[in-house]
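Chemist: coordinates only, sequence not included:
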């Protein structure tokens, strides 16, 4: 999967840039051009060093310590310089330089700066508001694949968000995002405990895989809707998790495409664009994060229109 990049700008001499209209990828602060008030290049680099020391001492738990939030927000410009580098830096290099971008707090904070959207507020509220309509629509307009998802879904114990994502994947005849169980060992770092041995139902969200095999909708153990933990894989390596709360996993997966300048994969482009438009409110009229697509996604627009009609008639 290709990564979208711009030429890396220098920090010195950057002029003020106001939060302006969203560009074609829904970003409002793609590359800030003004240093934070009262800061210099040297002070920002010192904040970066302090965060690296924090990570070395506490790991990802450092995101909850001391001055982290202020350091993370103030160094947003430096983060974007590295993320927008041309040629692009590898995910492993980004993780070495900015490890807290792979924490939930750091990832969601960066996404909020980049898009102007608080995804932990927007996504759950939108799914809660629209889930009943979406599930009822699919119950009345079943395909074989959608039926299999709905038959396995248990409203009491199942994840509503994962059910909807699986229904969308089935509806659009896509199979991306989740990792096939027999591919997983190739992605797990040596330090990751055996989830098979632990008997954990874990969902793996695939962002960008260096493995040739396609990423199908499957889980490590048990049925898809039985998962209670999640991990994220980018470029063939697990970079986040295991974590609880599958809805946070959906939010983190979507955020990562924007934060790390990744194109929607062909195997899940319509599903991700539906999440983008219906749940996150990013409704750019031109361009797309899907490869080689510069117009609105017709299947997504059709489903959105049908859902609106279904809701009005209900």
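Modeler: Cool, the structure landed. Quick caveat, the model's predicted, so the values are computed rather than measured.

Chemist: all contacts plus neighbour counts: C-alpha atoms, from now on.
Modeler: Noted.

Chemist: Tell me, how many residues neighbour residue 222?
Modeler: Residue crowding around residue 222 was assessed by other Cα atoms under 10 Å; the count is 13.

Chemist: let's bring in a second model and compare:
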């Protein structure tokens, strides 16, 4: 965080010390064009009404006015003192900083240090810890490192400890030898920056002409068809203290493995405001798992999804849609291309396993020529969560077996960590993986874009054009349908099919 951002954050914190919207206020001020404390004098109360409660907005404006009055009453200063009183702007980072970057080996945990000295390979968990520490150090120097920076740092790491980090298969170096390390660093940087990007805000063009409508207040554009992306305030009769109390009750219920589903759902619904605040502020996934464990259980995440989108998932309707899609794809794809999928579906049905949704998704991946490994990571049947490594940063399903159709054990991963173990149904795993994209504000990866968009529009019937009514017109301009997805939806709609 630069000095200017820090000054703004400290000023907001001094006015609103107990507000959960401080990060949101900072992002909004930055999106308005506030670059120094002096720029605050141009901020008006209407700019803040959609992110703060009325009293909070007025308190902030009052303090801004007082700050501006103090500055205007101060005696004029010389040019040199004026320069020293102006908030410092961080100088641009030298684009070749990575050549002088020092690897923070001294900050590594003792067990990792021991393994490196003994030329042993760290476990997946230890390697992720090293990546976290490395990226934290990198971001203190450069807030937006590029691939060339991360690639050079990976090269330095591998050259220092080749036996511990070099990409090797059967004693043969794969690629550069540090591609996987570079990819992990990139994923970690993306994850760290995901929650810190300014929220997308739009303002309609205003005019000073008489007879025209006054300028519209700033409105949030709900993405992906969400209707409650950021609740404006706590529910009635709720305070930050009651929210914290309910959160602790949920953590204790999860720890003690309580089975009272109705109570869990009610408590998750009551604390939805705080969950969204934590997610939007950029709380990291491992912390979310600890603070909101039911957000990674089916009973909890489906409550969050319904509050977020206003939708229940109709499993029976989805099954019927899957059968129609499967029938169309089978009739239009070459049998030799999908033979393994069809045989897997037959085996699953013979074992009374859910074959419709996973079979449909596998056929869609094949139809759109997208990367199955980005959604399904195959591991050994006896693999433990701590043994699973090399996961994508986006949500995926870890399949403990040779096929998603016939396996009996699944795990859900987000941000390269296992967030849910012990799922025994592939359909449930797919459902949980998909809604995770919504609940954690994660964009679809390019490698799965068409398949996920088809699932969104056809199987789940979530239309991103239907956000808030105020921004519906602008939303349609921003959300364009993938032509391949639109073509497939149209063809299936016109397909003569009987269940």
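Modeler: All right, it came through fine. Computed from a predicted model, the values in this text were never measured in an experiment.

Chemist: Show me what the longest helix along structure 1 is packed up against.
Modeler: Longest helix in structure 1 by number of residues, with DSSP state H as the criterion: helix 119-140. Packing contacts for helix 119-140 of structure 1, counted by 3 or more Cα pairs under 8 Å, 6 or more residues apart in numbering; DSSP states H and E, involve helix 104-115, helix 144-152, helix 160-171, helix 246-259, helix 298-313.

Chemist: Could you dump those into JSON lines and include distance to residue 75 of structure 1 and mean neighbour count?
Modeler: Listed next are those as JSON lines, based on distance: least, Cα to Cα, whole Å; neighbours: other Cα atoms under 10 Å:
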{"stretch": "helix 104-115", "distance to residue 75 of structure 1": "10", "mean neighbour count": "21"}
{"stretch": "helix 144-152", "distance to residue 75 of structure 1": "43", "mean neighbour count": "15"}
{"stretch": "helix 160-171", "distance to residue 75 of structure 1": "33", "mean neighbour count": "22"}
{"stretch": "helix 246-259", "distance to residue 75 of structure 1": "14", "mean neighbour count": "21"}
{"stretch": "helix 298-313", "distance to residue 75 of structure 1": "36", "mean neighbour count": "14"}
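
Chemist: So which of the ones you listed is nearest residue 270 of structure 1?
Modeler: Residue 270 of structure 1 sits nearest to helix 298-313 of all these, at 6.1 Å, using Cα to Cα.

Chemist: sorry, back to before: among the helices and strands packed on helix 119-140 of structure 1, which is nearest residue 271 of structure 1?
Modeler: The closest of these to residue 271 of structure 1 is helix 160-171. By Cα to Cα, the value is 5.7 Å.

Chemist: can you pull the buried residues of the helix or strand following the closest one?
Modeler: For helix 160-171 of structure 1, the following helix or strand on the C-terminal side (DSSP states H and E) is helix 184-187. Neighbour counts over helix 184-187 of structure 1 (16 or more other Cα atoms under 10 Å) mark 184, 187 as buried.

Chemist: counterpart of stretch 133-153 of structure 2 in structure 1, which residues?
Modeler: Alignment of stretch 133-153 of structure 2 against structure 1: no match, by TM-score structural alignment.

Chemist: what does stretch 182-201 of structure 2 give?
Modeler: Counting by TM-score structural alignment, stretch 182-201 of structure 2 sits on no residues of structure 1.

Chemist: can you check stretch 84-93 of structure 2 too?
Modeler: Going by TM-score structural alignment, stretch 84-93 of structure 2 sits over no part of structure 1.

Chemist: thinking again about what came up before, turn the helices and strands packed on helix 119-140 of structure 1 into TSV, columns for distance to residue 23 of structure 1.
Modeler: Output for those, formatted as TSV (distance: least, Cα to Cα, whole Å):
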stretch	distance to residue 23 of structure 1
helix 104-115	10
helix 144-152	34
helix 160-171	26
helix 246-259	12
helix 298-313	20
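
Chemist: Can you say which of those is nearest to residue 88 of structure 1?
Modeler: So among these, helix 246-259 is nearest, using Cα to Cα, at 13.1 Å.

Chemist: what does that closest one rub up against?
Modeler: Contact partners of helix 246-259 of structure 1, identified using Cα atoms under 8 Å, 6 or more residues apart in numbering, comprise 25, 83, 104, 107-108, 110-111, 114, 119-120, 123-124, 159, 161-162, 205-207, 228-232, 243, 262-264, 272, 276.

Chemist: what sits against the counterpart of residue 451 of structure 2 in structure 1?
Modeler: Aligned counterpart of residue 451 of structure 2 in structure 1: residue 271 (TM-score structural alignment). Listed by Cα under 8 Å, 6+ apart, the contact partners of residue 271 of structure 1 are 165, 168-169, 172, 174, 300.

Chemist: Enumerate the positions of stretch 118-127 of structure 1 that are buried.
Modeler: Residues of stretch 118-127 of structure 1 classed as buried: 119, 123-124, 127 (neighbour count, 16+ other Cα under 10 Å).

Chemist: tell me how far that stretch is from the chain's mean position?
Modeler: Relative to its chain's centre, stretch 118-127 of structure 1 lies at 13 Å (Cα atoms, centre = their mean, to the nearest Å).
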